[in-house]
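J.: Based on what follows, work out the 3D shape:
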Amino acid sequence: MRTAFFRLARADLLARPGQTALTAVAIFAAATALVVTLALRAGLDDPFADAMAETRGAHMAVYGELSDADVARLAALPGVVASDVRSRRNDQARLGGTTVEVGLETLPATNAPVDRPHVTEGRRPAAPGELLVERSFARETGLHVGDRFALGTVVGLAVTTEQATYPRWDPGLVWAPAVDAPGRRVGVRLQDPEATDAFAAAARRALPGTRLAFTDWHGVRDTITDQTRTNAIVIGINTLLALFAVGFTVATVISGRVLAQRREIGMLKAVGFTPRGVVALLVGEYLAIGLVAALLGLIAGAAIAPLLLEPMANVLATPTPSALRPLPLLLALVLVLAAVALFTAIPALRAGRVNTVDALALGRAGGSGHASRAARLAAALRLPTVARLGVKDAFTSRSRATLTIAALTFMVVTLVAALSVEATFHRVIDDPALRAKPWDVRVEAPQALAAVQDDADVAAATTVAGLQVTGPRGELEARVLGDGFQAFSYAVPDGRMFAKPGEAIAGRGLYDALGLDVGDRLTVQVSGRPVTLTLVGRHVEPDNDGEVLIFPAASLPEPVEAAAVIANFTPGSDQAAAARRIEGATGAQAELPEEEVRGERADIRPILFGSSLLLVAVGLVNLLATLLLVTRERARDFAIFKAVGLTPRGVLGVVNAGGAALGAIAIVVGIPLGLLIFRGVMTGMNPSEGTDVIGTPGPFALALCVPFVLAVTALASFVPGRTAARTSTATVLRAE
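T.: Prediction:
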């Protein structure tokens, strides 16, 4: 019996090599897209945790002029399970015409127990004068492997969790084989990673009178997570859509081909096969195709994935994950084969239950003898005869047409999501207040206020400082603006911007965490002294889950040290040129929020376009498979049409019209669905910003989906259309 099964499956596959090859191509495309998708998803689960594990990141770092005995005391504190010490000093370096501060550290050993930088490009320094540069610092300052500057030659780039990405955290990190400096950095890993406050207190008790500075891993994590949350959500949306598209593709191609084999199933039943035997035969047949195609797809996916994983790692500030992880590859193979088996068994079981005589009689026509609703609609619209025939043929199998439309719809949804991402970035670029940065330039030099105000293109300038305040439920992050804050209006969708000392605005997360509403009063402790503020508005806040409080510095009983100077330029000024002048006048780096957002957009574009291109390819294969099956099933009808005068061009038009009908429905459904899905997922996954930052593509941008999808359908229709047009009428009718 097994031999008969094998021979029948082999004969069926070889009898239609074109259909077999197309099925294999569809499974190959699905497996490739699935591998890339799972690789991206694996990097999204907890990117900071992956970076911490890869670099053996410290839970707490202590900085100061420490002796060997001091280092030993810190390493011996309760709860410390590993430690590492390195020399460190801060230097000034001239990069890109600007003087920047550099944190130069001794390069740790490759097996260092704590904080070993993960090299992402180039190599580790091995000789004096060679440098390893932290990746975000290199990207911001334009450094590449091989470049030389005052401190030495860059031989490699690396990621670390010592601090968050530059310039949000500074100075920029650089490692050298040997650094002579009085300052030292001690990184420790704790048995309980949450016990950082207890460790800091113990360190101060162990080294009384020593000036110490601390970096807590929680602060690094929160900053990196806040910076990358939106990008991670965007990538997550795309990968989720890709998973759905892959499932629909496998379902459409396999189910459609099985349903097209009604006559063969009838013949198998006529010679004694039970419905269970028919299902077993077809499942085994398609699993054989699926196994070969899926293995090839795994290889292709593993080769393509790094092209998207590298830019994703740049966006998420993490080491580039490997595309050859066994678990995602094995999961992809299992999912593809399970989908093949499922979507073979269901239609095969349905077809196997059809009466043998009916199955033989249905033959290749397979379908209802009544015109579909789409065909009736085409007739009611008085479309040309060729278009009516195409619509009728496309909906010969309602289930297959539905699956194909669903797959094409997900392709449209992905395109709309990509357009929505572009629109969102455009909106944020045009209005930096949506990033809680309502200024044109920020200078990390609080003493430079007068120099900034003196620039001819500066319309207004003030200072900004960050500080920790104590609220009703613990520590809160706060920002205070100096005199002239009225020129720097945050985006406040609820309530209004503060107008005088004693008023404040806060992010959604703070309102939710403290159970407050706009108009309530909040008392916080600043340096041990109470400050009562009236909450007059909710501002859009992407950082710290929206748990941020902002108010005028004049609200405080004592002045605080400013962290930076912020300024707005006069309309129409050359912001880049003005920033360069300010850098020259102050000797400090000038940060343009607009350029930061443009950089994020440039980083995420390869991921969006790459994953979207994969889905377009999957949709193309899906539609091609559907139309080839339709052409095969309707071969007799096409022959009759040609016999009564339909030209080969007319036959090609019929097939094109069927594909266009499926694509048109996908466009009508996919565009509004894409807008709703993008908005819903962004709101659900990013409640601190929600719909406040979402941009909607304009009508012209959305209209571009129409020619694009129709071009895809025309391309998919070309091969089956030419096949139908070239088929010999006499041969087909004689076979009938």
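J.: going forward, measure contacts between C-alpha atoms and count neighbours the same way
T.: Will do.
J.: Go ahead and confirm residue 679 touches residue 692.
T.: No. With contacts counted by Cα atoms under 8 Å, residue 679 stays clear of residue 692, the gap being 10.3 Å.
J.: how far away is residue 725 from residue 636?
T.: 12 Å (Cα to Cα, to the nearest Å).
J.: With neighbour numbers in mind, choose between those two.
T.: Applying other Cα atoms under 10 Å to residue 725 and residue 636 shows that residue 725 carries more neighbours, namely 25 against 20.
J.: Can you give me every residue that contacts the more buried one?
T.: 647, 648, 649, 651, 652 (Cα atoms under 8 Å, 6 or more residues apart in numbering).
J.: any idea how far the spatially closest residue to the second one that is not a sequence neighbour is from residue 674?
T.: Taking Cα to Cα, 6 or more residues apart in numbering as the measure, residue 648 lies nearest to residue 725, with 4.5 Å between them; neighbours along the chain are not counted. Spatial separation of residue 725 from residue 674 under the definition Cα to Cα is 36 Å.
J.: quick one: buried residues of the longest strand that the chain contains?
T.: In the chain, assigned by DSSP state E, the strand with the most residues is strand 80-95. By neighbour count on 16 or more other Cα atoms under 10 Å, the buried set for strand 80-95 is 80, 82, 83, 84, 85, 86, 87, 88, 89, 90.
J.: so how far is residue 203 from the first one?
T.: With the distance defined as Cα to Cα, residue 80 ends up 11 Å from residue 203.
J.: Need the overlap of contacts for these two.
T.: By Cα under 8 Å, 6+ apart, no residue touches both residue 80 and residue 203.
J.: if we can go back for a sec, mind checking which of the contacts of residue 725 land in strands?
T.: Among those, no member falls in strands (DSSP E).
J.: Quick one, which of those residues are buried?
T.: Using 16+ other Cα under 10 Å, the buried ones in the contacts of residue 725 are 648, 651, 652.
J.: Distance to residue 235 added to these, as CSV?
T.: Output for those, formatted as CSV (distance: Cα to Cα, whole Å):
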residue, distance to residue 235
648, 45
651, 42
652, 39
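J.: Which of the helices or strands spans the residue most central in space within the chain?
T.: Centroid-nearest residue in the chain, with Cα atoms, centre = their mean: residue 235, separated by 1.3 Å. Assigned by DSSP states H and E, residue 235 belongs to helix 217-259.
J.: what's in contact with the following helix or strand past that helix?
T.: Per DSSP H and E, the first helix or strand lying C-terminal to helix 217-259 is helix 262-270. Contact partners of helix 262-270, identified using Cα under 8 Å, 6+ apart, comprise 275, 278, 351-352, 355-364, 366.
J.: Which positions within helix 262-270 qualify as buried?
T.: Residues 262, 263, 264, 265, 266, 267, 268, 269 are the ones in helix 262-270 that count as buried (16+ other Cα under 10 Å).
J.: structure for this one too, so we can compare:
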Amino acid sequence: MRATWRWVHSDLRTHRGEALFAVLATAGVIASLLLSAALLGYAVSPWQRVFNESRGAHIWLQDHGGPDPAALAPLTSLDEVAAVSGPFRTAAATLESGGARAGTVLRAAGPRPPGTARPLLTAGRWPGEDDDAIVLERSLATALWADPGETVTVTLPGRGGPAGRALRVAGIAETAEPRYRPGRGGGVGWVPAAALDRLLAAAPGTPTGHALGLRLKDPDDTDYVVQRAVTLLGAGRVDQVTKWQQAKADFGGDDRLLGRLFAAFGLAALLAAALAAAGAVRARVRGQAGDIAVLKAIGFTPGQVVRGYLLRHLGLAAAGAGLGTAATLACGPLIPGRVGAAVALWPRMPGHRAAVLGLPAAAVLLIGAATALAAWRAGRVPPVPAARSALPAARPLSAAARRALGPGLAPVLVLGRRFAFTAPGRARALGATLRLALPVALMTVALTGWSTLGQFHTDPARMGRAAALTVRAENLRQTSDAALERTLEAVPGVADAVPGAELAALVPGQNGTLTLRGLGTAADPYPHTVVEGRAPAGPDEAVAGQGFLDLLGARVGEWVRLTVEGRPQILHVVGRSVEPDHGGRVVSTTLDTLRDGAPELRPGFHALVLRPGADPGEVAAGVAAATRDGAEVRPSADPADGPDAPRGVLAALVAVLALIGLVDLLALVGTGTRDRLRDLLALRAVGLTPRQAGGVVVTAAALTALAAAALGTAAGAALGHLIVDAEAAATGIGAGVARLPGPAVLAALVAAATAAGALSALPPAVRTARRRPTASPGETL
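T.: Got it, this is the predicted structure:
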């Protein structure tokens, strides 16, 4: 064992540069994978992120026990409870802004946000103690079209009839509680305690209650704590119990497939890293064949050779994994932007410890497995140099290759193609090409996802965003709909102003809610993005999103029955449209169809389709000027701009795969140069110039990289189209949105891979050109 250690130590001292490169390459792969894991948790688990940042409550209890909150005190002393939020005095209210209404629960707030279940302000500020102001939960603010600085009318149901009072929106916040859904409640508004007192004084008789949040030591105790709480308070006093599982399902149920997609990317990247490491180890064994033969000749057993390689490469892999992990955990939070925020939050996310320990351990184990196979081959190296030197290094030139070596074609191209694809063996050349094509294919898939998200900006109509702006004109009710449409269409840059209305509908069985949307008329239809079937043209015809079809188990061509405001609505689904809103649970028909059942229905908004090249900001300003600020203009929501968009994860994946591909490429170039050295020296002896010999090395590497890049981009484009469409269908948007990267991007990827192959071959090409056309004993092994 001592001799093995001395050999390993001597080898590391002799090849310090290679050892350092191996450590840094492994550290880079591990760091990139850990950053991708952190971004994955940040992107696909928005509820968990908000819950951890706000120290959210696992259970929320709402009671109607009157003004004394002392009855809730026994709950705070339960052994399973780690912290409490509240109790907060509450009152049911209706909020109105710009004609939009939403029922919510007002919650009395202190001068500072609570420490547990703290609302996370995303805009504005927390109100002062005596302010007539309100902080709205984000989904509630979206439903009301309310921004900080605007006013909302708060109405409480008192005995003397509803009494309204205007409150200024001080801020908008995120919480880990269920989001607001029209017709299903949810959404919270925080008002100062003094402001709530004034509201209650203006509406005497308004029922009040208390809300109490319980943060548990163990989330698995949720059901048990709920039972104890109801028993202590009495079932007659508890109005509502909300558990964290409900909020999580409501918050991010559509991100599950996205999480699986990125997990598959991570595993594929880890596999590609293991293949690259295996190639590097095999190259190392072939390069040291002469040293191994000498060791065996002086008495080393095959077992000692195997142990030496295992110790060396496992030690380098462990050092690289440790360095990458430490650097990520220490420096990751300092990275600006979303990456740093994700790494800083990551320790509080589930699965953090498993990822920090599991990813480096898995990488080391995979490298160890690859090293074991290569080390076993090293143990079989014969101790007699002549036994290896007597073997031919490559097949003889074919007749076509010999003819091509004439004056009509440069020898560099002919020999470079031969060394890339035939020497020393076609199977080895094909394996190297496929191994290098794997990261290129995965990069193409990631770029396909990036291009698809980019369509929200470059081609919104294809993503169900034909209308760039939405106008609500509740303050212009005295103006006729036709006059308002003419006013809007007269604004420079507006191609069409399509009237629309949006209603909540119940599915058959009335156990679910979806969105029924009326857009346009038979004479002026809305340009739906239809990917299956056709657009609605007749009465009772509609197009539906994928989420709607999945919820009802329906298909294009079927009739569906809904309940809208207590009346039945029967529609014929003639097409499937791309619907990025409401998880695709949207069915769209014409206003004419909706007016058949409700003749008094007026448009609730107008969707503005802009002319090509029109700037939405300038058009919005033009609408405000034309209506004299009587209309409210909002841009259409863009999922690609949300805080949970996965583009950061995609960028990290591309960086990981590029690093893996570079490591594998360097190993392939080094191996190929050593395998072809005898042939190159023989060609030098028969007349090949030093520059031509170096050019052969560069040409062979460039052609290998070119073949791998072309194969990888073709396979990645086909696979990426399938994966992105599957993800879109599972999230309710619907298949048919995948967009491949442009030809220029794919060509740039192929060109970059080819250039990387040529550049990586320059150092060995220079060394080969400087060799004398005679083989040393080491070169025969």
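J.: Where do the helices of the stretch 451-600 of the first structure begin and end?
T.: Ranges of helices within the stretch 451-600 of the first structure are 508-514, 575-586, 593-633, based on DSSP state H, counting those that start in this stretch.
J.: The contacts of residue 725 of the first structure into CSV, with extra columns for distance to residue 188 of the first structure?
T.: Formatted as CSV, the contacts of residue 725 of the first structure follow (distance: Cα to Cα, whole Å):
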residue, distance to residue 188 of the first structure
647, 80
648, 76
649, 75
651, 74
652, 71
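J.: What is the burial count for residue 525 of the first structure?
T.: 17.
J.: can you give me how far the helix or strand just after the longest strand of the first structure is from the chain middle?
T.: Per DSSP H and E, the first helix or strand lying C-terminal to strand 80-95 of the first structure is strand 98-106. Remark: strand 98-106 of the first structure is offset 32 Å from the chain centroid, using Cα atoms, centre = their mean, to the nearest Å.
J.: ok, then the element right after strand 98-106 of the first structure?
T.: Scanning onward from strand 98-106 of the first structure (DSSP H and E), the first element met is strand 118-122.
J.: Mind giving me the packing neighbours of the next helix or strand after that next one?
T.: Next helix or strand after strand 118-122 of the first structure toward the C-terminus (DSSP H and E): strand 130-134. On a contact count with 3 or more Cα pairs under 8 Å, 6 or more residues apart in numbering; DSSP states H and E, strand 130-134 of the first structure meets strand 152-159, strand 172-176.
J.: For the last one, which outside residues touch it?
T.: Outside strand 172-176 of the first structure, the residues that touch it by Cα under 8 Å, 6+ apart are 101-107, 125, 128-134, 137, 166.
J.: now with 7 Å?
T.: 101-107, 125, 130-134, 137, 166 (Cα atoms under 7 Å, 6 or more residues apart in numbering).
J.: between the residues you listed, which is nearest residue 345 of the first structure?
T.: Closest approach to residue 345 of the first structure among the contacts of strand 172-176 of the first structure (Cα to Cα): residue 134, at 53.4 Å.
J.: residue contacts, that closest one?
T.: Residues near residue 134 of the first structure by Cα under 7 Å, 6+ apart: 157, 158, 159, 173, 174.
J.: Please check those residues and keep the buried ones.
T.: 157, 158, 159, 173, 174.
J.: Would you format these as TSV with distance to residue 523 of the first structure included?
T.: Putting those into TSV (distance: Cα to Cα, whole Å) gives the following:
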residue	distance to residue 523 of the first structure
157	46
158	43
159	40
173	38
174	42
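J.: Just the closest of these to residue 63 of the first structure, please.
T.: residue 173 (14.4 Å).
J.: quick one: the closest one and residue 497 of the first structure, what's the gap?
T.: 37 Å.
J.: ok so, going back, pull the most distant pair out of the contacts of helix 262-270 of the first structure.
T.: It's 275 and 364 that sit farthest apart of those, by Cα to Cα, at 19.6 Å.
J.: Counting neighbours, what do you get for residue 200 of the first structure?
T.: Around residue 200 of the first structure there are 20 residues (other Cα under 10 Å).
J.: Now do the contacts for residue 552 of the first structure.
T.: 480, 481, 482, 501.
J.: Narrow these to those in strands?
T.: 480, 481.
J.: Output the contacts of residue 552 of the first structure in TSV; the columns should cover neighbour count.
T.: Output for the contacts of residue 552 of the first structure, formatted as TSV (neighbours: other Cα atoms under 10 Å):
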residue	neighbour count
480	22
481	22
482	21
501	14
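J.: Let me know the distance separating the equivalent of residue 675 of the first structure over in the second structure from residue 753 of the second structure.
T.: Residue pairing (TM-score structural alignment): residue 675 of the first structure is matched to residue 717 of the second structure. According to Cα to Cα, residue 717 of the second structure stands 16 Å off from residue 753 of the second structure.
J.: Looking at these two, which is more packed in?
T.: Comparing residue 717 of the second structure with residue 753 by neighbour count (other Cα under 10 Å), the higher total belongs to residue 753, at 27 against 23.
J.: May I ask you to confirm that residue 484 of the first structure is in contact with residue 462?
T.: Yes. Assessed by Cα atoms under 7 Å, residue 484 of the first structure is found in contact with residue 462 at 6.0 Å.
J.: Could you check which of those two is surrounded by more residues?
T.: Each of residue 484 of the first structure and residue 462 has its neighbours counted (other Cα under 10 Å); residue 462 has more, 24 against 12.
J.: contacting residues around the aligned residue in the second structure for the more buried one?
T.: Matched to the second structure by TM-score structural alignment, residue 462 of the first structure sits across from residue 499. Residues in contact with residue 499 of the second structure (Cα under 7 Å, 6+ apart) are 519, 520, 603, 605, 606, 607.
J.: Give me the nearest residue to residue 499 of the second structure, chain neighbours excluded.
T.: residue 606 (4.4 Å).
J.: now residue 268 of the second structure
T.: residue 442 (8.0 Å).
J.: any idea which helix or strand carries that neighbour?
T.: Per DSSP H and E, residue 442 of the second structure falls inside helix 426-458.
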